[in-house]
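Chemist: what shape does this take:
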Amino acid sequence: MACIMDGNGRWAAKRGRPRLYGHHAGARRVKEIVSACPALGVRYLTIFAFSTENWKRTQTEVAGLMKLFRRYIHAEARELLASGVRVRFIGDRVRLDAKLVKLMDELELLTSGNDRVHLTVALNYGGRDELGRATQRLAREVAAGRIDPADVDETVLARFLDTHVLPDPDLVIRTSGEARISNFLLWQSAYAEYEFIETLWPDFTADIFARVLRGFAARERRFGAVPAA
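Modeler: Sure, this is the predicted structure:
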């Protein structure tokens, strides 16, 4: 499963509050959705927390989001460990501040032995950026003579993606009524099903999550083939 968690700012605006108020509400919703995963049969969940394009937002909002990420990691680390959640981060860490990166590294190490739920947080992530970084790493291996150019195919390239240890998503959910993928998991979602729902992310409850999953379970996935006669 993967989620594009959209609508925090609009949720806050409807209540006459600043956008960061909505982001804090959205963080609390993440906790609920992750907690619901085992009962719903979801073992892998990837959430889109901050994109490479989100730096275009106001300095106040970006700084507030970075503070929220640090606070969330610090506050939830022990509970995530106790709940059997393994946390990974994908995206380019170069632009993130050192304190945040240190917390990310520590949380990944702390939860590395867990296997009940695999939570992947896309932070300073963009699908095109990921493919560019993966191609650079692959090119260096080819230049060093460790990979024959003739052997490069989609399987080889996938080994250099941020998600190389994760399965591709079966379903991508986007909240808030927007019907676009916003540069999220472009390679990995080639055969994913999509669900675009009107609910704003802070209102996306575990019950709504369960309902979306039931709808997904009824879909016929053919992966380019035709139905059996």
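Chemist: switch to C-alpha atoms for all contacts and neighbour counts from now on
Modeler: Will do.
Chemist: where do the strands sit along this structure?
Modeler: Taking DSSP state E, the strands of the chain run over residues 2-4, 44-51, 85-90, 117-125, 171-174, 193-196.
Chemist: format those strands as a markdown table; extra columns: mean neighbour count.
Modeler: What follows is the strands of the chain, written out as a markdown table (neighbours: other Cα atoms under 10 Å):
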| stretch | mean neighbour count |
| --- | --- |
| strand 2-4 | 23 |
| strand 44-51 | 21 |
| strand 85-90 | 22 |
| strand 117-125 | 22 |
| strand 171-174 | 22 |
| strand 193-196 | 17 |
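Chemist: Phe209: which of the ones you listed is closest?
Modeler: strand 171-174 (9.2 Å; Cα to Cα).
Chemist: just checking, what packs against the closest one?
Modeler: Where contact means 3 or more Cα pairs under 8 Å, 6 or more residues apart in numbering; DSSP states H and E, strand 171-174 is packed against strand 2-4, strand 193-196.
Chemist: in a markdown table: those, plus distance to Leu107.
Modeler: Shown next, in a markdown table, are those (distance: least, Cα to Cα, whole Å):
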| stretch | distance to Leu107 |
| --- | --- |
| strand 2-4 | 20 |
| strand 193-196 | 30 |
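Chemist: which one of those strands lies nearest to Gly91?
Modeler: strand 2-4 (14.7 Å).
Chemist: now do the longest helix belonging to the chain against strand 85-90, angle only.
Modeler: Longest helix in the chain, counting residues (DSSP state H): helix 59-82. For helix 59-82 against strand 85-90, the angle by axes from the mean of the first three to the mean of the last three Cα atoms, to 10 degrees is 140 degrees.
Chemist: next, the second sequence, to be compared with the first:
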Amino acid sequence: MTAARHVAIIMDGNGRWAKKRLLPRALGHQRGVEAVRRVVRGAREMGLEALTLYAFSTENWRRPEEEVSDLMSLMKRFILSDLEEFAEAGVRLKIIGDYKAFKPDVVELVEKAIARTAENSGTTLAVALNYGSQDEIARAATKAAAKGPITPETISAELDTADLPPLDLLIRTSGEVRLSNFLLWQCAYAEMLFTDVLWPDFTAEHLREALEAFATRERRYGGR
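Modeler: Okay, here's the model as predicted:
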């Protein structure tokens, strides 16, 4: 039995959750934020060292301006309402991706949240904001090349996730079976779990079940 240290989740299905219920798409995103709360609390209680969530990709800028604005508003409200709870629980916030591309008020809130939790030593909550894995790998390779020979090890050392444990398990909700430019390098030997559960319906119990399933898998890393 192997315990997972680092889990990543592609949080998919907010829009479909709302559409199934004939509700506005924005309400689906609101319910998705509630799922984030549940899962972060669960990850902390289950002793995960790191939880990485795909919150906003570099491709999400192509969505309608109103939807992008709604997502930004939700993120700000989430930070303002939940930061103290997570900070007091020992959760450390980390951002991967170029969050500085957002509006100044969002950047300021994010940086305050990072600073507020910087000394915490519990679960690291890594949030992917304006993140794309191909861009991350290109940036890491450029930095590695400036320092010397390029090897898998030197590239890994320059990734946004370099200070996190190796990725053990990637979960994607909503029934889609693809990586969508998320943690491509880190997924090299990660286990994967695809579930039909839409993200707003995902609970800490779903996470627990995923961790239990992971613990039964035999990881060979290319060997027999």
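Chemist: just give the TM-score of the two.
Modeler: Once superposed, chain against chain, the TM-score is 0.93 (TM-score structural alignment, normalised by the length of the second structure); 218 aligned residues with a Cα RMSD of 1.2 Å.
Chemist: one step back: can you redo the strands of the first structure as CSV with distance to Leu161 of the first structure?
Modeler: Below are the strands of the first structure laid out as CSV (distance: least, Cα to Cα, whole Å):
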stretch, distance to Leu161 of the first structure
strand 2-4, 16
strand 44-51, 15
strand 85-90, 9
strand 117-125, 12
strand 171-174, 18
strand 193-196, 21
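Chemist: give the equivalent position in the second structure for Glu61 of the first structure.
Modeler: Aligned by TM-score structural alignment, Glu61 of the first structure pairs with Glu67 of the second structure.
Chemist: which ones are touching the closest residue to Val110 of the second structure other than its chain neighbours?
Modeler: Using Cα to Cα, 6 or more residues apart in numbering and skipping the chain neighbours, the partner closest in space to Val110 of the second structure is Ile79 (7.7 Å). Taking Cα atoms under 8 Å, 6 or more residues apart in numbering, we find Ile79 of the second structure in contact with Leu109, Val110, Ala113.
Chemist: just the helices from the first structure, written as ranges.
Modeler: Counting by DSSP H, the helices of the first structure are 8-14, 19-40, 59-82, 98-110, 127-143, 154-158, 206-217.
Chemist: quick check: which of the ones you listed is nearest to Thr52 of the first structure?
Modeler: Of the helices of the first structure, nearest to Thr52 of the first structure by Cα to Cα is helix 127-143, at 7.8 Å.
Chemist: now do that closest one: which elements does it pack against?
Modeler: By 3+ Cα pairs under 8 Å, 6+ apart, helix 127-143 of the first structure packs against helix 154-158.
Chemist: tell me, the helix it packs on lands on which residues of the second structure?
Modeler: Using TM-score structural alignment, helix 154-158 of the first structure pairs with 152-156 in the second structure.
Chemist: what do you get for stretch 10-19 of the first structure?
Modeler: Under TM-score structural alignment, the match for stretch 10-19 of the first structure is residues 16-25.
Chemist: not counting its own residues, what contacts the matching stretch?
Modeler: Taking Cα under 8 Å, 6+ apart as the rule, stretch 16-25 of the second structure contacts Asn14, Gly15, Leu27, Gly28, Leu198, Trp199, Pro200.
Chemist: settle this for me: the first one is touching Glu34, isn't it.
Modeler: Spelled out, it's Asn14 of the second structure. No - look at Asn14 of the second structure against Glu34 with Cα atoms under 8 Å: they stay out of range, at 11.2 Å.
Chemist: returning to what we had before: which residues touch the match of Glu61 of the first structure?
Modeler: Ala26.
Chemist: let's see that with 10 Å instead.
Modeler: Arg25, Ala26, His29, Asn60, Trp61, Ser73 (Cα atoms under 10 Å, 6 or more residues apart in numbering).
Chemist: please apply the same query to Arg86 of the first structure.
Modeler: So Arg86 of the first structure contacts 44, 80, 107-120 (Cα under 10 Å, 6+ apart).
Chemist: and it? What does it align with in the second structure?
Modeler: So, by TM-score structural alignment, Arg86 of the first structure is matched to Arg92.
Chemist: for Ala115 of the second structure, see how far away that match is.
Modeler: Computed as Cα to Cα, to the nearest Å, the Arg92 of the second structure to Ala115 of the second structure distance reads 9 Å.
Chemist: just Leu125 of the second structure next, same as before
Modeler: In terms of Cα to Cα, Leu125 of the second structure sits 13 Å off from Ala115 of the second structure.
Chemist: any shared contact partners between these two?
Modeler: Arg92, Leu93, Lys94.
Chemist: tell me the one among those nearest to Val177 of the second structure.
Modeler: Lys94 (26.3 Å).
Chemist: contacts only, for the nearest residue to the closest one once chain neighbours are set aside.
Modeler: Nearest in space to Lys94 of the second structure, with sequence neighbours left out and distances taken as Cα to Cα, 6+ apart, is Ala126 at 4.5 Å. The contact partners of Ala126 of the second structure, by Cα under 10 Å, 6+ apart, come to 8, 50-55, 92-96, 160-161, 164.
Chemist: what's the answer for Gly42 of the second structure, then?
Modeler: Val36, Leu48, Thr203, Ala204, Glu205, His206, Leu207, Arg208.
Chemist: can you redo those residues as TSV with neighbour count?
Modeler: Shown next, in TSV, are those (neighbours: other Cα under 10 Å):
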residue	neighbour count
Val36	20
Leu48	20
Thr203	19
Ala204	19
Glu205	12
His206	15
Leu207	20
Arg208	15
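Chemist: now these in CSV, please, with extra columns for distance to Gly175 of the second structure.
Modeler: Shown next, in CSV, are these (distance: Cα to Cα, whole Å):
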residue, distance to Gly175 of the second structure
Val36, 18
Leu48, 24
Thr203, 16
Ala204, 18
Glu205, 18
His206, 14
Leu207, 16
Arg208, 19
